[in-house]
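>>> mind looking at a prediction? Sequence and model below.
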Amino acid sequence: MGEELGEKLLVNRKEEGEEKLGRKIWVESKKLWIVAGPAIFTRFSMFGVAVISQAFIGHIGSTELGGFALVTTVIFRFCTGIQLGMASALETLCGQAYGAKQYHMLGIYLQRSWIVLFSVTIILLPLFIFTAPILRLLGQADDISAMAGTIALMLIPIIFTFIFSFTLQMYLQAQSKNIIIAYLAVIQLAIHIFLSWLMVVKLRWGVVGIMVSIFLSDCIPIVGMVGYICFGGCPDTWQGLSIEALKNLWPIIKLSLSSGAMLCLELWYNTILVLLTGHMKNAEIAIDALSICLNINGWEMMIAIGFLAAASVRVSNELGRANAKGAKFSVVVTVATSLIIGLALFIVFMLFRGKISYMFTNNPEVSAAVGDLSPLLSLSILLNSIQPVLSGVAVGAGWQSVVAYVNLACYYLIGIPLGVVLGYAIGFQVKGIWIGMLLGTVAQTLVLSYLTWRTDWDDQVAKAATRLNKWSVPSTEETNSSLSTA
């Protein structure tokens, strides 16, 4: 009788434990998708703006398309990568401050980030002003370089919109209020399609029409987010412009530089893959096939970036709350969720292989090349389900400088040299380059996995508290309370 009672108690405890674990996973998953869902949707819309712009320019002329593709791939991506990377410091600061209930600091961090990004954007302006001679020095054709130079000058107002677009998104995201960003992204995409049609097809403004459409559509989410923040959407975290934003900027600059280096080293990695492919035998077919694969990979990366944002917000919030176990648990749930989606997409792309290419081309040679590259595309998609999440964990915890060194070693000392050897020396062509670069990504994923697994989360909580206390300033309410007490 006693044994039966003991067995029943053990079974009941086990069931209760499973129920508690299931409930914890459900609660964490809801918090995860509140950030990841809108973030994924927003990234799809933003990516759509770029695709639509290129499609409309493709109907204007081949020189215009070549100039646009060149300046956006080389100069524009380089500069926006720096801006986005430096803005991601805000994810660490705002996420941890929000978790620690230092709500007033989010607005101050936002304003400090504006100052840092505006200064950096001014420094980057010569790249846009001298785009044509820079591209000529890189060996590009004169007519395409001249067109790229003209387009680059029209991109200058657009590059300044990203100062506010990136930072406002991260500020709202840290508070899990990014559903408003998703709504605004849909409006932006719809208006961009309409304006592009109006200015290119009806008014025949050509490239100027596309640039005006991009600028106006980029301003829409900024106006929407500013309106939402200033008119009651963030009463606790936005207390207006503050003189405190001009103080203690150096720590923000250092973290922003680390964040910029971390992200840029990742973004430029894929660009180098395309540049190396341009020197292959039968380069036209190789580049066409690779561009289709990278296009598919780019759409899938929007999902991965959504989970990167979710991992960053959840980890930073829990560290700010001094909840070490919560931070660790959020990492496990986020990685597991993203990995399940990645496995599903891996199976789909392995099954369909080259058939997917017919969405983009009717050329049987290109389609066959895509089919040949499909296993590598599938592996890239699978890695995308893990690596960006771990990068998001690093951003949430404030490890950007460490990850920058990891990226430099794994991508540029392992991936690219292996790609060159396999592609050129051994003769595997584009497959060899991609295999080498995939091995670099595998190395980076393994190192980040090890670092995450070995992390002492209690120590991370202490570091977050030290950072927040060091950089925090009294809120208006605290200052007024001190004055009244005195």
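Received it, and whenever you're ready, just let me know what you need. From a predicted model like this one, the values you see are computed outputs, not experimental measurements.
>>> make it CA atoms for all contacts and neighbour counts henceforth
Noted.
>>> separation between Ile57 and Lys24?
The gap separating Ile57 from Lys24 is 50 Å, by C-alpha to C-alpha, to the nearest Å.
>>> more crowded one of these two?
More crowded of Ile57 and Lys24, by other C-alpha atoms under 10 Å: Ile57, with 23 against 16.
>>> the structure to be compared is supplied as follows:
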Amino acid sequence: MEVERIGVEKGVWENTEGSRKIKMREKSWKESKKMWHIAGPAILTAVSQFSIGIVTSAFIGHLGQLELAALSIVQNVIESFIYGIMLGMGSALETLSGQAVGAGQINMLGIYLQRSWIITGVTALILTPIYVFASPILKLLHQNNSISELAGRYSTWVIPQLFALAFNFPIQKFFQSQGRVWVMTMISMVALVFHILLNWVLVTKLGHGMAGAAIAGNISWWLIVLAQILYMVFGYLPDSWTGFSLSAFQHLTAFVKLSLASAIMLCLELWYYTAVILLVGSLKNPEIAVDAVSICMNLQQWTLMIALGFNAAVSVRISNELGAQHPRATKFSVVVAVTTSALFGILFTAAILATRSNFPKLFTEKPVVIRETSMLAYLLAATIFLNSIQPVLHGVAVGAGWQSLMAFINIGCYYIIGLPIGALLGYKYNFGVQALQAKDRVGAWGGPSEPPDS
């Protein structure tokens, strides 16, 4: 009888354990479907929009080293500086809209969007002089005179893109919070194809050089913005968009505070790219050094767009579940998103290592730049892996409203530890661009230490 009883208990335990595993698989599959519903199109959107800059680099890179170096300075110093501010100012909408959807207050989304537009529009006006006076600013930062002059001219040509970003970031958060991400994806992919054709016509066929590339970028970005606005205004989101309202000008102070917290969090992270390019621009042979690092950063940021898709997904999932007061579902969303994004990081790391002698040829024909870039492949691969995890953790912070905490974490990782080590190795010990690339790996560990509890 005792043996029979033990056998029965063992069978019950095995059935219970098996049932738990089945439930966990079902729960994981259900959460993965929810995540991919947002992450899949968000990844395609991010990759398409970021590829606009990649396409511009590819066309200009074949004009010459000086042109590529000037474009790299604009993209990685001027535009990266601006991008962090604009994305951060628009990210407050991500927190509020996601939690409003979770709480069933969809009618507030249109008001939140308009408040965000007011804030990002004013921010764009304040930042415009940076584009206008880019050349003297770069010279003041001890950048090469020839590169600074050409970069200054190009930066004034792309001012329309600054105001496109002011509209684009808030409306993206508005669509993401409601799961309307495929609309953004289709618009962005069409704009990318159009951008490639425009560059081919203006830069290659007509020979307008950097001016032609700037015109192509301006048209492509405003095509994205106007298409999204038309979709919204013409009644495809009747519950969340009921038209323009004077209510958007109310309670702006609280909205600005959250926007500033988001901007500080993101700027402290994104500006380290700016700092790296400035440091590299002060090394020997700055054109070669800037070109090599900018190629690595372009690829690094392109793969980062994959992680940003999961960033958007986990931010929406976190804010929705918190708005609905489901803390356990919130934690599980974090685990699924981090695991999936890390697997993609491993895939891209292997791809970089396998093509380390060939990927620089996509951007330049200069043997010395190709060789210098190939030497950075191992450091680039390590950075790409770490950056597959860190943005997802930032999505957790945005969804939970932890922007202020993340700002302090970023200060420690990037500026107290990462950049000083990179500068020391790069200048005192003559490791050059390899040292400055290596410090990215230190910064990439920035992120919340645990998922939210409530």
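Sure, I can see it. Treat the numbers as computed from the prediction; the structure is a model and nothing was measured.
>>> TM between them?
Overlay of the two chains. TM-score (TM-score structural alignment, normalised by the length of structure 2): 0.91; 451 aligned residues with a C-alpha RMSD of 2.5 Å.
>>> what about the strands in the stretch 151-300 of structure 2?
Counting by DSSP state E, counting those that start in this stretch, the stretch 151-300 of structure 2 forms no strands at all.
>>> where do the helices of it begin and end?
Secondary structure of the stretch 151-300 of structure 2 (DSSP state H, counting those that start in this stretch): helices at 159-177, 181-199, 209-231, 252-280, 286-323.
>>> how about the stretch 1-150 of structure 1?
2-58, 62-71, 77-87, 89-99, 104-129, 131-137, 142-173.
>>> between those helices, which gets nearest to Ile303 of structure 1?
Nearest to Ile303 of structure 1, of all the helices of the stretch 1-150 of structure 1, is helix 2-58, at 5.2 Å by C-alpha to C-alpha.
>>> what sits against Val335 of structure 1?
Ser385, Ile386, Val389, Leu390 (C-alpha atoms under 8 Å, 6 or more residues apart in numbering).
>>> now do Glu149 of structure 2
Contacts of Glu149 of structure 2 by C-alpha under 8 Å, 6+ apart are Ser135.
>>> from Leu71 of structure 2, how far out is it?
11 Å.
>>> now swap in Trp117 of structure 2 and tell me
From Trp117 of structure 2 across to Leu71 of structure 2, the span is 28 Å (C-alpha to C-alpha).
>>> for the aligned residue in structure 2 for Arg13 of structure 1, the count of nearby residues, please.
Aligned by TM-score structural alignment, Arg13 of structure 1 pairs with Thr16 of structure 2. The tally of other residues near Thr16 of structure 2 (other C-alpha under 10 Å) stands at 12.
>>> what's the spacing between Thr16 of structure 2 and Gly7 of structure 2?
Applying C-alpha to C-alpha, the value for Thr16 of structure 2 to Gly7 of structure 2 is 14 Å.
>>> of Trp117 and Leu71 of structure 2, who's got more company?
Neighbours per residue, other C-alpha under 10 Å: of Trp117 of structure 2 and Leu71, the larger number sits with Leu71, 28 against 22.
>>> got a list of what the residue lying closest to that one once chain neighbours are set aside touches?
Nearest residue to Leu71 of structure 2, sequence neighbours excluded (C-alpha to C-alpha, 6 or more residues apart in numbering): Ala151, at 6.3 Å. Counting by C-alpha under 8 Å, 6+ apart, Ala151 of structure 2 makes contact with Ala70, Leu71, Ile73, Val74, Ala134, Ser135.
>>> just those now: which is nearest Trp222 of structure 2?
Val74 (19.2 Å).
>>> so what does that closest one match up with in structure 1?
So, by TM-score structural alignment, Val74 of structure 2 is matched to Val71.
>>> skipping its backbone neighbours, what lies nearest its match in space?
Ala148 is the one closest to Val71 of structure 1 (C-alpha to C-alpha, 6+ apart), at 5.5 Å.
>>> kindly report the same for Val447 of structure 1.
The shortest distance from Val447 of structure 1 to any non-neighbouring residue, by C-alpha to C-alpha, 6+ apart, is to Val406 (7.5 Å).
>>> what about the one you found, how many residues nearby?
By other C-alpha under 10 Å, the residues close to Val406 of structure 1 number 19.
>>> now the equivalent of it over in structure 2: which helix or strand?
Val406 of structure 1 maps onto Ile409 in structure 2, with residues paired by TM-score structural alignment. According to DSSP states H and E, Ile409 of structure 2 maps onto helix 403-410.
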